[in-house]
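Participant: sequence and predicted model, in that order:
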Amino acid sequence: MLTWQDGYRIGEGVKKAEKVKSRLDAGKFVQGIYLLTLSENPANIMDVIPAAMLLQKSFYRICPPIIGMAGDKEEALEMVRCLVDEVYRQTGTFQIAEYIESQKI
């Protein structure tokens, strides 16, 4: 099963978010959905992953905790921009992981 951050963000383009989440947890295909995760690469802050990638069982097992779900790639990128902006305004840093953990966004 996937790990979802408490209070994960849902973009306006996601229709029936709970149904989409259930399908993703079950390993089923969901078209057009993009997921935001914290990056495991220290050179990056976050990753935007097409939900279709989860069909690969190896990727499904190692998927980092999901912090957001968007209805398309543009919305996902806008969610990333808004989150980075929010973190910087609140903390003066780009420590996204620490901010998310403290806020339980």
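Facilitator: Nice, I can see it.

Participant: for the rest of this, base every contact and every neighbour count on C-alpha atoms.
Facilitator: Will do.

Participant: just give me the longest helix of this structure.
Facilitator: helix 73-91 (DSSP state H).

Participant: what residues of that one count as buried?
Facilitator: 73, 75-77, 79-80, 83-84, 87 (16 or more other CA atoms under 10 Å).

Participant: I'd like those residues as JSON lines, with distance to T93 appended.
Facilitator: Converted to JSON lines, the buried residues of helix 73-91 look like this (distance: CA to CA, whole Å):
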{"residue": "K73", "distance to T93": "25"}
{"residue": "E75", "distance to T93": "23"}
{"residue": "A76", "distance to T93": "21"}
{"residue": "L77", "distance to T93": "19"}
{"residue": "M79", "distance to T93": "18"}
{"residue": "V80", "distance to T93": "15"}
{"residue": "L83", "distance to T93": "12"}
{"residue": "V84", "distance to T93": "9"}
{"residue": "V87", "distance to T93": "7"}
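
Participant: and here is the other one:
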Amino acid sequence: MKWYSKLYVGDSIAGKAGKIKWKIRHRAGTIDIYVISFASNPENLLDIIPANELMQRGYPKKHMKVIGLAKGYEEALQVVTTIIEETYQNTGDVDVWNYLKEKRRNSL
């Protein structure tokens, strides 16, 4: 699992992102936390995954790229909306993958 360097984080967990990332990496319990990643299905833009699912040993997370965290499904939807709106405002398209790759490259 790889983490986006400029992780999008919901307002309710803004100061806790580091601790939550640690818990997810070490398979510690996380209550009502959702991970936002690039879609596993090419028909979709992003996936919203309950962090507890990532605790399962067989979960396919080796190539997962996490771009956001949120507390609660509603907040996860808000974070996804923010990502897509930002992408569209800056590119006129919804190609989140290329937008975030370019944004990261320009910030180095």
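Facilitator: Perfect, I can see it now. Everything quoted here is computed from the prediction, not taken from an experiment.

Participant: does L45 of structure 2 really touch F38, like I thought?
Facilitator: Yes - the criterion here is CA atoms under 8 Å, and L45 of structure 2 meets it with F38 at 6.5 Å.

Participant: what sits in contact with each of those two?
Facilitator: Shared contacts of L45 of structure 2 and F38 (CA atoms under 8 Å, 6 or more residues apart in numbering): none.

Participant: please enumerate the strands of structure 1.
Facilitator: 4-10, 34-38, 46-50, 66-70 (DSSP state E).

Participant: to I105 of structure 1, which of those lies closest?
Facilitator: strand 4-10 (4.8 Å; CA to CA).

Participant: now the angle from the closest one to helix 73-91?
Facilitator: 110 degrees (axes from the mean of the first three to the mean of the last three CA atoms, to 10 degrees).

Participant: hang on, the earlier thing: comparing the longest helix of structure 1 with structure 2, how large is the average distance?
Facilitator: Helix 73-91 of structure 1: mean distance to aligned residues in structure 2 after superposition is 0.8 Å, counting by mean CA distance after the TM-score superposition for structure 1.

Participant: show residues contacting that helix.
Facilitator: With contact meaning CA under 8 Å, 6+ apart, helix 73-91 of structure 1 is reached by 11, 13, 32-36, 46, 48, 50, 68-70, 93-96, 99.

Participant: run the last query once more with 7 Å
Facilitator: 11, 34, 48, 70, 93-94, 96, 99 (CA atoms under 7 Å, 6 or more residues apart in numbering).

Participant: for burial, what's the neighbour tally of Q5 of structure 1?
Facilitator: Q5 of structure 1 has 17 neighbouring residues, counting by other CA atoms under 10 Å.

Participant: excluding sequence neighbours, find me the nearest residue to it.
Facilitator: Spatial nearest neighbour of Q5 of structure 1, chain neighbours left out: I67 (5.3 Å); criterion: CA to CA, 6 or more residues apart in numbering.
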